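In: missing the sequence, but the structure's below:
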């Protein structure tokens, strides 16, 4: 997919990205996605000598990269770093869900109160039937 900007010609070179300077570009990707401890350590050592290690790690953390060695950290190590962030996100979701449920509960209660008031207004026939109102209509209906 090419990037097209209506204000710039299409023949401009792509601006450099941090990946263009990554040392791992010349390595086999399998090294960074291995489950073998020796491969993981070898991948980390490649990362430690990389000029864009920080950018690589930041990108992996932002993307919640699910596998591999990025920025000299394995997935498990990144999970430890992200644990407080993930916990805070989970707490925020739970708080938002509780607030939404409370708002729905209050809306239902308000609807029930409004329905009761509307029903009371419909049944309130005191002006036509005297001071007994709905109770008088009910008593008259039952007596008949």
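Out: Great, that's in hand. A quick note: this is a predicted structure, and the numbers were derived from the prediction, not measured.
In: Going by C-alpha atoms from here, please, whenever you check contacts or count neighbours.
Out: Fine.
In: where do the helices sit along this protein?
Out: 29-32, 37-48, 53-63, 75-123, 126-129, 133-143 (DSSP state H).
In: which other residues reach the fifth one?
Out: Looking back up the chat, that one is helix 126-129. 132-134, 136-137 (CA atoms under 8 Å, 6 or more residues apart in numbering).
In: In JSON lines, list these along with neighbour count.
Out: As requested, those are exported to JSON lines (neighbours: other CA atoms under 10 Å):
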{"residue": "132", "neighbour count": "15"}
{"residue": "133", "neighbour count": "15"}
{"residue": "134", "neighbour count": "17"}
{"residue": "136", "neighbour count": "15"}
{"residue": "137", "neighbour count": "17"}
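In: want to compare, so here's the second one:
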């Protein structure tokens, strides 16, 4: 298991009872077919998530290919080298 995923798991276990995790309340919002309105809504509630940085780090390290992780829609778009010229 990679270090970022372990860190995320520890962060989730370390939060107290009754703490709101947006992805647990509405799992379909994060992993279903994501329309523009859905992405905006998900990004708006990510600020309430106590494990947002760990979630994003684990998604990047794990090579996630779909969904919203830590406030970022995957797959992430990588700027092309042509755009830099």
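Out: Everything's here; your move. Worth saying up front: this structure is predicted, and the values here are computed from it rather than measured.
In: what's the TM-score here?
Out: Here the TM-score for the pair of chains, by TM-score structural alignment, normalised by the length of structure 2, is 0.62; 66 aligned residues with a CA RMSD of 2.5 Å.
In: coming back round to it: quickly name whichever of the contacts of helix 126-129 of structure 1 is closest to residue 32 of structure 1.
Out: In terms of CA to CA, no member of the contacts of helix 126-129 of structure 1 lies closer to residue 32 of structure 1 than residue 134, at 80.4 Å.
In: so the closest one makes contact with residue 122?
Out: No - counting by CA atoms under 8 Å, residue 134 of structure 1 does not reach residue 122; the two are 9.3 Å apart.
In: which residue packs closest to residue 11 of structure 2, ignoring adjacent ones?
Out: residue 51 (6.3 Å; CA to CA, 6 or more residues apart in numbering).
In: Tell me how many other residues surround that neighbour.
Out: Using other CA atoms under 10 Å, residue 51 of structure 2 has 20 other residues around it.
In: what residue lies at the spatial centre of structure 2?
Out: residue 69 (1.2 Å; CA atoms, centre = their mean).
In: quick one: contacts for that residue?
Out: 30, 52, 55-56, 59 are the contacts of residue 69 of structure 2 under CA under 8 Å, 6+ apart.
In: repeat that for 10 Å
Out: 23, 30-31, 42-43, 46, 52-60 (CA atoms under 10 Å, 6 or more residues apart in numbering).
In: my guess is residue 68 of structure 2 meets residue 35, correct?
Out: No - with contact defined as CA atoms under 10 Å, residue 68 of structure 2 does not count as touching residue 35 (11.6 Å).
In: more neighbours, these two?
Out: Remark: of residue 68 of structure 2 and residue 35, residue 68 carries more neighbours, 25 against 9, as counted by other CA under 10 Å.
In: Quickly note the distance from the more buried one to residue 74 of structure 2.
Out: 6 Å (CA to CA, to the nearest Å).
In: Same question for residue 13 of structure 2.
Out: 25 Å.
In: okay, those two: which has more neighbours?
Out: Neighbour count, other CA under 10 Å: between residue 13 of structure 2 and residue 74, residue 74 has more, with 16 against 10.
In: which non-adjacent residue is nearest that one?
Out: residue 66 (4.7 Å).
In: What about that neighbour, how many residues nearby?
Out: By other CA under 10 Å, neighbour count at residue 66 of structure 2 equals 16.
In: Show me what it aligns to in structure 1.
Out: Per TM-score structural alignment, the equivalent position to residue 66 of structure 2 in structure 1 is residue 67.
In: what residues are up against residue 72 of structure 1?
Out: 32, 40-50, 53-54, 56-57, 78.
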